[in-house]
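**Student:** Let me see the structure of the following:
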Amino acid sequence: MNDMTPTKLKAADFATDQEVRWCPGCGDYAILKGVQRTMAEMGATPENTVFISGIGCSSRFPYYMETYGFHTIHGRAPAIATGVKLANPDLDVWIVTGDGDGLSIGGNHMMHLLRRNLDCQVLLFNNEIYGLTKGQYSPTSRVGTRSPSTPYGSVDAPAEPCAFALGSGARFLARCIDTAQKQMPDILKRAHAHKGASFVELYQNCIVYNDDVFGAFTDKKESAHTQIWLQHGEPMLFANGEKGIALDTETLALKVVDVKDGDWQAAGVRVHDERNKVMAGLLIAMRVPDFPVALGVIYENPAPSFEQDVRTQNVEASKGKVVDLEALIKKGQTWEVNQKKLREV
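**Tutor:** Here you go, the predicted structure:
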């Protein structure tokens, strides 16, 4: 008797034979390894997994994943992903996009995918620059960013990806850093387990055109004071437990407090609640040097997904009806072409 036990795949089983072509030192390499490792750890199957991308450095991703994939057009990955998921709701659909692809030309598609709550995972690589087209400023580039398109410094107010997603109705929000290989698999697994649209912002360093733009909070020597990794039901502590995040009840704004002798409750430190949408908005807005950057799962509030509702609606609409394509075609306004009358005309 043949052993039908599925073979446990390894990270290498999700790597293709294609030459990975990003600039040496690009953060995309680390994300790719993190995703491949996660696929293996959570028991994903290549034949049931689809990676869909638009245009940009990050959008080469499907070529390097031993799964099904689509390299689509600029900003339209959410539209293609919607079609794939509606055609086969059983597929695991992952969207890989960048801050330019997903929030500029693709901003409209991204908004509607999130508000519809399609069951998929959106991985938005944010390097705050257009890398593929040689360093133009992007929707997330900071004021003052010098680039070929803004040689005197950008005057645009930057978009905040997670705030955009939250405002668009996303039910799952998380953040990670390209080099955070310890935390990345758990975040991606959580995103995959969530039924609905999961939005994960990945801070990704562009070593050529925007090197070290996130250095203020990614520098390992200072990371204990500049990063806070959130855990549902746990106090929001950082700096090795010596500081925490509290809520000023008068201004309804967050503040950093000192924690003495480990007594975080006396200091007024808040416990992270992933269901609290108002708190999620406040956490997203935290910035160094006044605050640490919030990382991990920031918000999760499940709701019925789009393709599930569409399938249910279709079942209800078809009850008691007989499938007759010919009758459908002939239904409504019809006319007959009279060849004799045509010749007379």
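**Student:** When you work out contacts or count neighbours from here on, use the C-alpha atoms and nothing else.
**Tutor:** OK.
**Student:** Could you measure from Glu242 over to His272?
**Tutor:** Between Glu242 and His272 the computed distance is 17 Å (C-alpha to C-alpha, to the nearest Å).
**Student:** which of these two has more neighbours?
**Tutor:** Per other C-alpha atoms under 10 Å, whichever of Glu242 and His272 has more neighbours is His272, with 22 against 16.
**Student:** is it true that that one touches Trp229?
**Tutor:** No - contact criterion C-alpha atoms under 8 Å: His272 and Trp229 do not qualify, at 10.3 Å.
**Student:** Show the residue spans covered by the helices in the stretch 51-200 of the chain.
**Tutor:** 77-87, 99-100, 107-116, 161-167, 184-193 (DSSP state H, counting those that start in this stretch).
**Student:** Outside of the longest one itself, list whatever touches it.
**Tutor:** Judged by C-alpha atoms under 8 Å, 6 or more residues apart in numbering, the contacts made with helix 77-87 from elsewhere in the structure are 52-54, 72, 91, 93, 95, 97, 109-110, 113, 118-119, 307, 310.
**Student:** Flag every buried residue along it.
**Tutor:** Neighbour-count burial for helix 77-87, counted by 16 or more other C-alpha atoms under 10 Å, picks out 77-78, 80-82, 84-86.
**Student:** and it, how far out from the chain's middle?
**Tutor:** Here helix 77-87 is found 15 Å from its chain centre; the criterion is C-alpha atoms, centre = their mean, to the nearest Å.
**Student:** this one as well, want them side by side:
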Amino acid sequence: MANNIDNVVTQVKYTAKDFASDVDVKWCPGCGDYSILAQAQRSSPEFGELKENIVWVSGIGCSSRFPYYMNTYGFHTIHGRAAAIATGVKLANPKLQVWVATGDGDMLSIGGNHFIHACRKNVNLKIVLFNNKIYGLTKGQYSPTSEKGKVTKSSPYGTVDWPFNPIKIAAGAGATFVARTMDRDPKHLQEMLTRASKHTGLAFIEVLQNCVIFNDGAFSHLTEKDTRPENVIYLEHGKPMIFGANKDKGIMLDGLNPVIININDGVHSINDVWVHDENDTNPTREFILSRFTEVEGLPTPVGVFRKFNKPTYDGDYHHQIEDVIAKKGKGTYEKLMFNANTWEVK
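**Tutor:** Coordinates of the predicted model:
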């Protein structure tokens, strides 16, 4: 059966238009969500799945309109519960490729528990977190990723909260594919989506996304051409971590502390620079990378932080069912309702 499906996918030549629905897209003009949608539609032909085998699940928020705009199956659910419902979809039909579109408020606030347990269980889902560091749909309150001191409608004197770090949470909770990209870098965004589609296990992508109405320019230092080179470092497997307009800056590890060096200063060279290993079996360096955004002066990493393989929750779930059936036979309604633990009241 699998070979037949593979053959059909090979024969079907999809384009981006095949994944665009006929529903009018309703986001604010200039919203970064338009780019994420466009890149998802352009990347989908590379996922290797028939579009009727792809499902997008969302919660509540601007990002959660996503399933309407993808010409696949979709499910617009309730606030914060997208990861839990997507898990149910995957368990009910393991052949489906299940994606989650969510926001920093939706997934990291009310949905935080569902998110960390989906990561912990390594459910075979692809979670795309639209992070604009604000609540957009409910009109500009601070979110779990808003910076400390952020003045908003719900924090008129500046928030006293410390923000969540989505990459660190996903990595710490056990996600087996962790990546970051930006709405203003379409090719890189497409690459991350495609790579996530090929991963077996919980794939998490944080997309730095601009909310033009309530938090415009939150990531401009990372997305603008004149400032990006000095503030963004692209993680490429097997390559040294260098950045800067002249590619003359690198990251060196001093013990477990990342420091910036000049590779042309006569003291340091390219040989001193940390070489990225996305397949590192030790999560220590993934954790160090996740903290770059918390340390003033360090560039923001984008790319795949780490990926590794381990058994998935849904895979083990179905294997367990198969093993029990092989040992005890298929269950029936009568066996369930009239076993030794029932009694009759006369």
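**Student:** Give me the aligned partner of Ile228 of the first structure over in the second structure.
**Tutor:** Under the alignment (TM-score structural alignment), Ile228 of the first structure pairs with Ile233 in the second structure.
**Student:** which SS state does that match fall under?
**Tutor:** Under DSSP: H, G, I helix; E, B strand; the rest coil, Ile233 of the second structure falls in the strand class.
**Student:** Please tell me how far it sits from Glu147 of the second structure.
**Tutor:** Using C-alpha to C-alpha, one obtains 21 Å as the distance from Ile233 of the second structure to Glu147 of the second structure.
**Student:** Now which residue in the second structure aligns to Leu114 of the first structure?
**Tutor:** Aligned partner of Leu114 of the first structure by TM-score structural alignment: Cys119.
**Student:** Repeat that for Ala44 of the first structure.
**Tutor:** Checking TM-score structural alignment: Ala44 of the first structure goes with Glu49.
**Student:** cool, Ser154 of the first structure as well?
**Tutor:** So, by TM-score structural alignment, Ser154 of the first structure is matched to Thr159.
**Student:** Show the contacting residues for its match.
**Tutor:** 142, 147-152.
**Student:** Setting the sequence-adjacent residues aside, check what's closest to it.
**Tutor:** The shortest distance from Thr159 of the second structure to any non-neighbouring residue, by C-alpha to C-alpha, 6 or more residues apart in numbering, is to Gly149 (4.6 Å).
**Student:** The one you found contacts Ser143, correct?
**Tutor:** No - using C-alpha under 8 Å, Gly149 of the second structure is not in contact with Ser143; the gap is 12.0 Å.
**Student:** ranges for the strands of the stretch 51-200 of the second structure?
**Tutor:** 54-58, 73-76, 97-103, 125-131, 177-182 (DSSP state E, counting those that start in this stretch).
**Student:** Can I get these in CSV including distance to Cys31 of the second structure and mean neighbour count?
**Tutor:** Output for these, formatted as CSV (distance: least, C-alpha to C-alpha, whole Å; neighbours: other C-alpha atoms under 10 Å):
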stretch, distance to Cys31 of the second structure, mean neighbour count
strand 54-58, 18, 25
strand 73-76, 20, 18
strand 97-103, 13, 27
strand 125-131, 11, 26
strand 177-182, 13, 26
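**Student:** I'd like the ones you listed as JSON lines, with distance to Phe164 of the second structure appended.
**Tutor:** Formatted as JSON lines, the strands of the stretch 51-200 of the second structure follow (distance: least, C-alpha to C-alpha, whole Å):
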{"stretch": "strand 54-58", "distance to Phe164 of the second structure": "21"}
{"stretch": "strand 73-76", "distance to Phe164 of the second structure": "25"}
{"stretch": "strand 97-103", "distance to Phe164 of the second structure": "13"}
{"stretch": "strand 125-131", "distance to Phe164 of the second structure": "11"}
{"stretch": "strand 177-182", "distance to Phe164 of the second structure": "15"}
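**Student:** and Thr138 of the second structure, which of those is closest to it?
**Tutor:** Counting by C-alpha to C-alpha, Thr138 of the second structure lies closest to strand 97-103 out of the strands of the stretch 51-200 of the second structure; the figure is 12.3 Å.
**Student:** how about the closest one, aligned to which bit of the first structure?
**Tutor:** Counting by TM-score structural alignment, strand 97-103 of the second structure corresponds to 92-98 in the first structure.
**Student:** which residues touch the matching stretch?
**Tutor:** Contacts for stretch 92-98 of the first structure (C-alpha under 8 Å, 6+ apart): 48-59, 61, 77-78, 81, 84-85, 119-127.
**Student:** that's a strand at Ala246 of the first structure, yeah?
**Tutor:** Yes - judged by three-state DSSP, Ala246 of the first structure forms part of a strand.
**Student:** what does it align to in the second structure?
**Tutor:** Aligned partner of Ala246 of the first structure by TM-score structural alignment: Met252.
**Student:** Tell me how far its match lies from Ile36 of the second structure.
**Tutor:** Distance, Met252 of the second structure to Ile36 of the second structure, by C-alpha to C-alpha: 33 Å.
**Student:** got it, and Glu334 of the second structure?
**Tutor:** Relative to Ile36 of the second structure, and taking C-alpha to C-alpha, Glu334 of the second structure is found at 50 Å.
**Student:** residues in the second structure aligned with stretch 184-194 of the first structure?
**Tutor:** The aligned range for stretch 184-194 of the first structure in the second structure is 189-199, by TM-score structural alignment.
**Student:** how distant is that stretch from the center of its chain?
**Tutor:** 10 Å.
**Student:** Other residues contacting that stretch?
**Tutor:** 36, 39-40, 42-44, 46-47, 97, 126, 177, 179-183, 203-205, 207, 303-304.
**Student:** The same query, at a cut-off of 7 Å, please.
**Tutor:** Contact partners of stretch 189-199 of the second structure, identified using C-alpha atoms under 7 Å, 6 or more residues apart in numbering, comprise 39-40, 43, 46-47, 126, 181-183, 203.
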